[in-house]
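Participant: What follows is a predicted structure for the sequence shown.
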Amino acid sequence: MITHIVFFKLKDNSAESVERTAGVLRDMEGKIDELKHIEVGIDVLHSERSYDIALITKFDSMAALEVYQVHPVHKKVIEHMTQVREASVSVDFES
């Protein structure tokens, strides 16, 4: 299994903006066959080094992750994230 984790820091980190973007991410659930697990977390600490949202997804294989990356539903999410994010970092690992 491949775990794909992305942290997002948003340009507007108001509660409303963060919740709206978390909803965009959560909306992928059930719409991409290769996406076996999705969890979206909103930061509660709000420290200087905190990111606003964590996205944790799981896939059966690297090939499934690659299909997800180009899936039309994910592409729409990328469009949204490109507009609202200030920064993002990711980690992908076998689990």
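Facilitator: Here it is on my side, so go on. Numbering: from 1, shown residues only.

Participant: When you work out contacts or count neighbours from here on, use the C-alpha atoms and nothing else.
Facilitator: OK.

Participant: Nearest the middle, which residue of this protein would you pick?
Facilitator: residue 55 (3.6 Å; C-alpha atoms, centre = their mean).

Participant: That one and residue 39 touch, don't they?
Facilitator: Yes: here residue 55 reaches residue 39: they are 5.9 Å apart, a contact under C-alpha atoms under 8 Å.

Participant: about what we covered before: show me what contacts the residue nearest to the centre of the chain?
Facilitator: By C-alpha atoms under 8 Å, 6 or more residues apart in numbering, residue 55 lies in contact with 4, 5, 6, 7, 25, 38, 39, 40, 41.

Participant: Which of the residues you listed are buried? Put it as a ChimeraX command.
Facilitator: In ChimeraX syntax, the buried subset of the contacts of residue 55 is picked out as below (16 or more other C-alpha atoms under 10 Å):
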select :4,5,6,7,25,38,40
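
Participant: Looking at the contacts of residue 55, which is nearest residue 77?
Facilitator: residue 25 (6.7 Å; C-alpha to C-alpha).

Participant: dropping in the other structure now:
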Amino acid sequence: MIKHIVLFKFKEDLPAAEKKSKSEKIKAELEGLINKVETLRKMEVGININPDEDYDLSLVSEFDNMEGLKAYAVHPDHVKAGAGIREILEKRACVDYEV
């Protein structure tokens, strides 16, 4: 099994209300991928509740293997969700590991 973990930091100049609404929209879109991407086994998205921390949103997903993760990466619904994130993204951190 492969775990794919991503942390997202949004642009500093993004107003708090907009950050909140966009975070909720992105969370719903990413969690909705579980019903659209066949290789995706589990998806959990969390919105940071601690303003003292660096990242705003986290994603933890699971795949049977790296091929499944690669299929997810190019899936049209994932690409669409990613486009919405990129417009407000300052930085991203990612780790993939085998369980």
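Facilitator: Done, it's in. Predicted, not measured: the structure shown is a model, and the values here were computed from it.

Participant: where does the TM-score land?
Facilitator: After superposition, the two chains reach a TM-score (TM-score structural alignment, normalised by the length of structure 1) of 0.89; 94 aligned residues with a C-alpha RMSD of 1.3 Å.

Participant: List the ones among the contacts of residue 55 of structure 1 that fall in strands.
Facilitator: 4, 5, 6, 7, 38, 39, 40, 41 (DSSP state E).

Participant: so which of those comes closest to residue 32 of structure 1?
Facilitator: residue 38 (10.7 Å).

Participant: list the contacts for the counterpart of that closest one in structure 2?
Facilitator: Alignment note: residue 38 of structure 1 maps to residue 43 in structure 2; criterion TM-score structural alignment. The neighbours of residue 43 of structure 2, taking C-alpha under 8 Å, 6+ apart as the test, are 30, 31, 33, 34, 59, 60, 61, 62.

Participant: With adjacent residues omitted, what lies nearest to the equivalent of residue 31 of structure 2 over in structure 1?
Facilitator: Aligning on TM-score structural alignment places residue 31 of structure 2 opposite residue 26 in structure 1. Sequence neighbours aside, residue 40 is the residue nearest to residue 26 of structure 1 in space, at 6.5 Å (criterion: C-alpha to C-alpha, 6 or more residues apart in numbering).

Participant: surely that neighbour meets residue 25?
Facilitator: Yes: with contact defined as C-alpha under 8 Å, residue 40 of structure 1 and residue 25 form a contacting pair (7.1 Å).

Participant: Let me know the helix or strand that the counterpart of residue 93 of structure 2 in structure 1 is in.
Facilitator: Per TM-score structural alignment, the equivalent position to residue 93 of structure 2 in structure 1 is residue 89. For residue 89 of structure 1, the enclosing helix or strand under DSSP states H and E is strand 85-94.

Participant: who does that strand touch, helix- and strand-wise?
Facilitator: strand 2-10 (3 or more C-alpha pairs under 8 Å, 6 or more residues apart in numbering; DSSP states H and E).

Participant: now the angle from the strand it packs on to strand 85-94?
Facilitator: 170 degrees (axes from the mean of the first three to the mean of the last three C-alpha atoms, to 10 degrees).
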